[in-house]
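In: dropping a prediction and its sequence here:
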Amino acid sequence: MLEQPHFGRRLKRLRLARGLSQAGLVGRGMSTGYLSRLESGERPPTERAVAYLAQRLGVDPSALTGPSDGRSLPGILAAVASAPPGADDTPALRRAVEEDAGEDPAARWQALWLLSGAAGREGDHELERRTLTELVDLSDRLDAAELRARSRVRLARCSRALGDVRAAEEAAVGALSVARTARLGVADTLSALTVLIGVETALGELEAAGRHVAELERELLPRAAPALAAEALWAAAVVSDRQGDAATARTRLERALSLLDGGDDVALWARLRLAAAAAALQTSPPRVADAEHRLGEAAAVLRLVGTPAQLQEMRALQAHLAFHQGRLEDARALSRALLTEEDLRLSYRDRVRLSVLDGRLKILADRADEGIAALRRLGRQAAESANVDLAAHVWQSLATTLADVRPRDLAAGARERPGSEHRRDSCL
């Protein structure tokens, strides 16, 4: 049994990591006063209390009582920094953070930064947000401008991935304000401005996004490192596309792709190619061959080094590509397999787009009422969550699909009238 006060510290960390108050954790089986004394180290835990709390937290009792490895948080961080490629020290780092007494806030900040990055790469955005919320608070207590800006940039990205664009906007505006007030360098200012442009695009605030793109291209891009410049151009390309300027969007995206080769940042290299594939499919008319080429480039890398979240994103794009190639059965199989997966790690935006595809396929498979209802529900949900750009995509997809189906149905009806020269199955 882990002795006090270490048990109490670990218990409190686990509770806070799940966003639970003391009352929310104890339920009806324990008093908040008793829990408070456990967390403060005033009372030793009983086996019954451990079993109950572990059940409420959704962990094995050993997560509460298992022995510490005796290493300090700075020691764990040193081990992580010096670990060979491929080593996964995330569990040890998470345990160290849970047991940390908070004596070295800078070390704790670094640990939380690493843990939030690991959660984001794995597509666990809820865990990422909980970690980042503490990270932002700790950044403010440390009063270090660079840390305050960087933690808010990451929180903005995470909030947007969860579909909470208002929270993303608040974090992005805060990051840019810190960067400008403290006169931080190009990298921090460009990162904050890039994430704000993405949020403004999601909110449908294209005029504001366009002004920020002009500032970005005029003042920051010429001095930016290739990886940061590529991400900024990617965000700028989306703005151009939403403004109806497909030529500029394509030029910006091609510039972004040209800035990196596979040896710079493999993950970003692959992400940019997935973005290029998605952009090619969203143009009118879709550039299907271009999308297939870019998706093939990304797939060759992601099959070797991709995280589960990245592999799911790739499969979602493969479903969209199959749809635009007319392979509806393949698109249907790919989309349904993903949407019914137990551990779906796609971002909110990608989940909605995949659900839209599923609804369109239902309409085209003579399940129009079911498909239309699903798309209407998605459109309302996106609008209510302030994802204006995404809502526009949903309604446009519904209108496009209905416009495609109705002429076909009318033609089929005409062929079924007396005297028709063709049988119904001649048009299939």
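Out: Sure thing, it's come through.
In: for the rest of this, base every contact and every neighbour count on C-alpha atoms.
Out: Will do.
In: tally of neighbours for residue 180?
Out: A total of 15 residues lie near residue 180 under the criterion other CA atoms under 10 Å.
In: cool, residue 225 as well?
Out: Other residues lying near residue 225 total 13 when counted by other CA under 10 Å.
In: how about residue 337?
Out: By other CA under 10 Å, the residues close to residue 337 number 13.
In: can you check residue 95 too?
Out: Residue 95: 19 neighbours (other CA under 10 Å).
In: which element is residue 345 on?
Out: Counting by DSSP states H and E, no helix or strand carries residue 345.
In: enumerate every residue touching it.
Out: Residue 345 makes contacts with 122, 123, 124, 308, 309, 312, as judged by CA atoms under 8 Å, 6 or more residues apart in numbering.
In: and it, how far from residue 379?
Out: According to CA to CA, to the nearest Å, residue 345 and residue 379 sit 21 Å apart.
In: residue nearest the centroid of the chain?
Out: residue 161 (3.3 Å; CA atoms, centre = their mean).
In: still on that earlier bit, most neighbours of all the contacts of residue 345, which one?
Out: Neighbour counts for the contacts of residue 345, by other CA under 10 Å, peak at residue 123, which reaches 23 neighbours.
In: quick one, what contacts that one?
Out: For residue 123, the contacting residues are 308, 309, 345, 346, 347, by CA under 8 Å, 6+ apart.
In: might you report the residue contacts of the last one?
Out: Counting by CA under 8 Å, 6+ apart, residue 347 makes contact with 123, 161, 162, 163.
In: okay, one more to line up with it:
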Amino acid sequence: MTDEAVGKRIRELRQEQGLSQAELVKPGLLSAGYLSLIESGRRRPSPDVLRYLAERLGTTPGHLATGRQPDLWQETERRLSFAELALEHATAEAALSEFEEISRSGPPPYHPRAELGRARALELLGRTEQAFAVYEALWKAAEPGTALWAERATDLLRCSRDLGDYGYAADLGERAMATFEDLGVEWSDSSVRLGVTLAGVYIHRGDLVRAARLLRRLIEISDSTGSPLARGSAYWNAAVTAHYQGRGADAKAFADRALALFGETDHQRNLAVLRTFYGELLLDGEPADPGQAREFLLDAHERLTQLASPAEISECETYLARAAVRLGDLDEALRWAQAARSRLTADAAPTAEAEAAIALGMVHLAADDARQAAAALAEGERVLERATPGRAVVSLWNRLADLHEERGDTTAALRAYRQAMTAAGYRRPSHPLTRV
């Protein structure tokens, strides 16, 4: 054993887990200066320090000292690596089984990593409530203000947002950001991504002014200190905000910047979802470009089917259906709309179900099939009635109203417009004025 080899192993494990030296400090046992000397090979850790570092880094003192792990640990490492690889290639069910088995019977130091894999697999499978519970346990176990704590808080915000619980998500995000401020922690990729996710919650609940203000600050911070992932995330959400504010040129400029930044990373799933959003921009632009939108969406769909959740794939397919209608290919539009509807699981969010049903109704309406169009749109209404109010729900009610109006059902159109106003926070007076 050499002091340099021990220090190198400690440094590599710390960096793999996104921990700073300051995050491993323990008063009375390990200072930042002592850890720096250990990692540089100039000091040998005492047995107590070695045991403490092994516990914090999820390994054994023997591994830190010699580089050798017990046979069972080596096998567990191999199984976890294969499960994580399976998760990246859209075989979430198989990965979930492996993560669950390791959580039950694997060596304790591997349990947090297995639980994180389990949460991600559950989220990919559309079982968002279960994923939320696992992320929450991991978040509570992390030390407040650390990079790991920020990452798990980000996971919680994302799940809460997808479940439609915008109030809880916003409160959690604001408290987490306040924790960083109170602790005086410097901005990092993890805290920037947490802020970006909070901005996304504001966008979903329709608070675009607050989202835009937070994103301006995050873009300024991430441009000077952030990685391509953090910067790309900030520009992406700025594009979404601009899109919903009707600033099409700004939205496209921000999205172009986000695409370039994500192209520098290995986050292929995020890149695919971003390309889906870019396809939406092209569909809704002035003028619209359904041909180019279709190219972006087909590329995104190919990536998503290997990496993403059913809801993300379904959303892409609804946009492909819209593009096909604009291009006059109703057979293709019907195939995409039916695929989007059939892909969703029983745990899917109401907004995802409603979007798929409305897309199918749009295609039937374009094909002059009034009966099928009415049935699909009625299904969309039933689903939206149980959705949590927010920007996405307002948008879907407005789309429903437009389609009802197009098919000549003014009563249904008025009902949908009123639902959109209610979802946006407007309340009709209890005693409306009447003409005498």
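Out: Thanks, I have the structure now. Computed from a predicted structure; not experimentally measured.
In: map residue 293 of the second structure across to the first structure for me.
Out: Aligned against the first structure by TM-score structural alignment, residue 293 of the second structure finds its counterpart in residue 291.
In: I'd assumed residue 275 was in contact with its match.
Out: No: contact between residue 291 of the first structure and residue 275 fails when scored by CA atoms under 8 Å: they sit 9.4 Å apart.
In: what does the helix or strand hosting residue 53 of the first structure correspond to over in the second structure?
Out: Taking DSSP H and E as the criterion, residue 53 of the first structure maps to helix 47-57. Following TM-score structural alignment, helix 47-57 of the first structure has no partner segment in the second structure.
In: check which element follows that helix along the chain.
Out: That would be, after helix 47-57 of the first structure and using DSSP H and E, helix 62-65.
In: buried ones in that next one?
Out: Residues 63, 64, 65 are the ones in helix 62-65 of the first structure that count as buried (16 or more other CA atoms under 10 Å).
In: need the contact list for residue 135 of the second structure.
Out: 116, 119, 152, 155, 156.
In: which of those residues map to contacts in the first structure?
Out: Using both residues aligned by TM-score structural alignment, their matches' CA atoms under 8 Å, the first structure keeps these contacts from the contacts of residue 135 of the second structure: 116, 119, 152, 155, 156.
In: distance to residue 210 of the second structure, neighbour count and secondary structure for those residues - can I get that in JSON lines?
Out: Output for these, formatted as JSON lines (distance: CA to CA, whole Å; neighbours: other CA atoms under 10 Å; DSSP: H, G, I helix; E, B strand; the rest coil):
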{"residue": "116", "distance to residue 210 of the second structure": "31", "neighbour count": "19", "secondary structure": "helix"}
{"residue": "119", "distance to residue 210 of the second structure": "30", "neighbour count": "26", "secondary structure": "helix"}
{"residue": "152", "distance to residue 210 of the second structure": "23", "neighbour count": "24", "secondary structure": "helix"}
{"residue": "155", "distance to residue 210 of the second structure": "21", "neighbour count": "22", "secondary structure": "helix"}
{"residue": "156", "distance to residue 210 of the second structure": "20", "neighbour count": "26", "secondary structure": "helix"}
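In: turn the residues you listed into JSON lines, including distance to residue 3 of the second structure.
Out: Converted to JSON lines, those look like this (distance: CA to CA, whole Å):
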{"residue": "116", "distance to residue 3 of the second structure": "32"}
{"residue": "119", "distance to residue 3 of the second structure": "37"}
{"residue": "152", "distance to residue 3 of the second structure": "34"}
{"residue": "155", "distance to residue 3 of the second structure": "38"}
{"residue": "156", "distance to residue 3 of the second structure": "40"}
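In: closest one of those to residue 321 of the second structure?
Out: residue 155 (30.5 Å; CA to CA).
In: map that closest one onto the first structure.
Out: So residue 155 of the second structure corresponds to residue 154, using TM-score structural alignment.
In: quick check: chain neighbours aside, which residue is closest to its match?
Out: Once flanking residues are discounted, residue 154 of the first structure sits nearest to residue 132: 7.5 Å by CA to CA, 6 or more residues apart in numbering.
In: corresponding residue for the one you found in the second structure?
Out: That one, residue 132 of the first structure, aligns with residue 135 by TM-score structural alignment.
In: give me the element its match is part of.
Out: Using DSSP H and E, residue 135 of the second structure sits within helix 128-141.
In: same check on residue 353 of the first structure?
Out: Per DSSP H and E: residue 353 of the first structure is located in helix 348-364.
In: same question, residue 240 of the first structure
Out: Counting by DSSP H and E, residue 240 of the first structure is part of helix 226-242.
In: map residue 222 of the second structure across to the first structure for me.
Out: In the first structure, residue 222 of the second structure lands on residue 220 (TM-score structural alignment).
In: for its match, give me its contacts.
Out: When contacts are taken as CA under 8 Å, 6+ apart, residue 220 of the first structure is in contact with 186, 190.
In: re earlier: the more surrounded of residue 291 and residue 275 of the first structure?
Out: residue 291 (25 against 20).
In: neighbours of residue 224 of the second structure, just the number please.
Out: Count around residue 224 of the second structure with other CA under 10 Å applied: 9.
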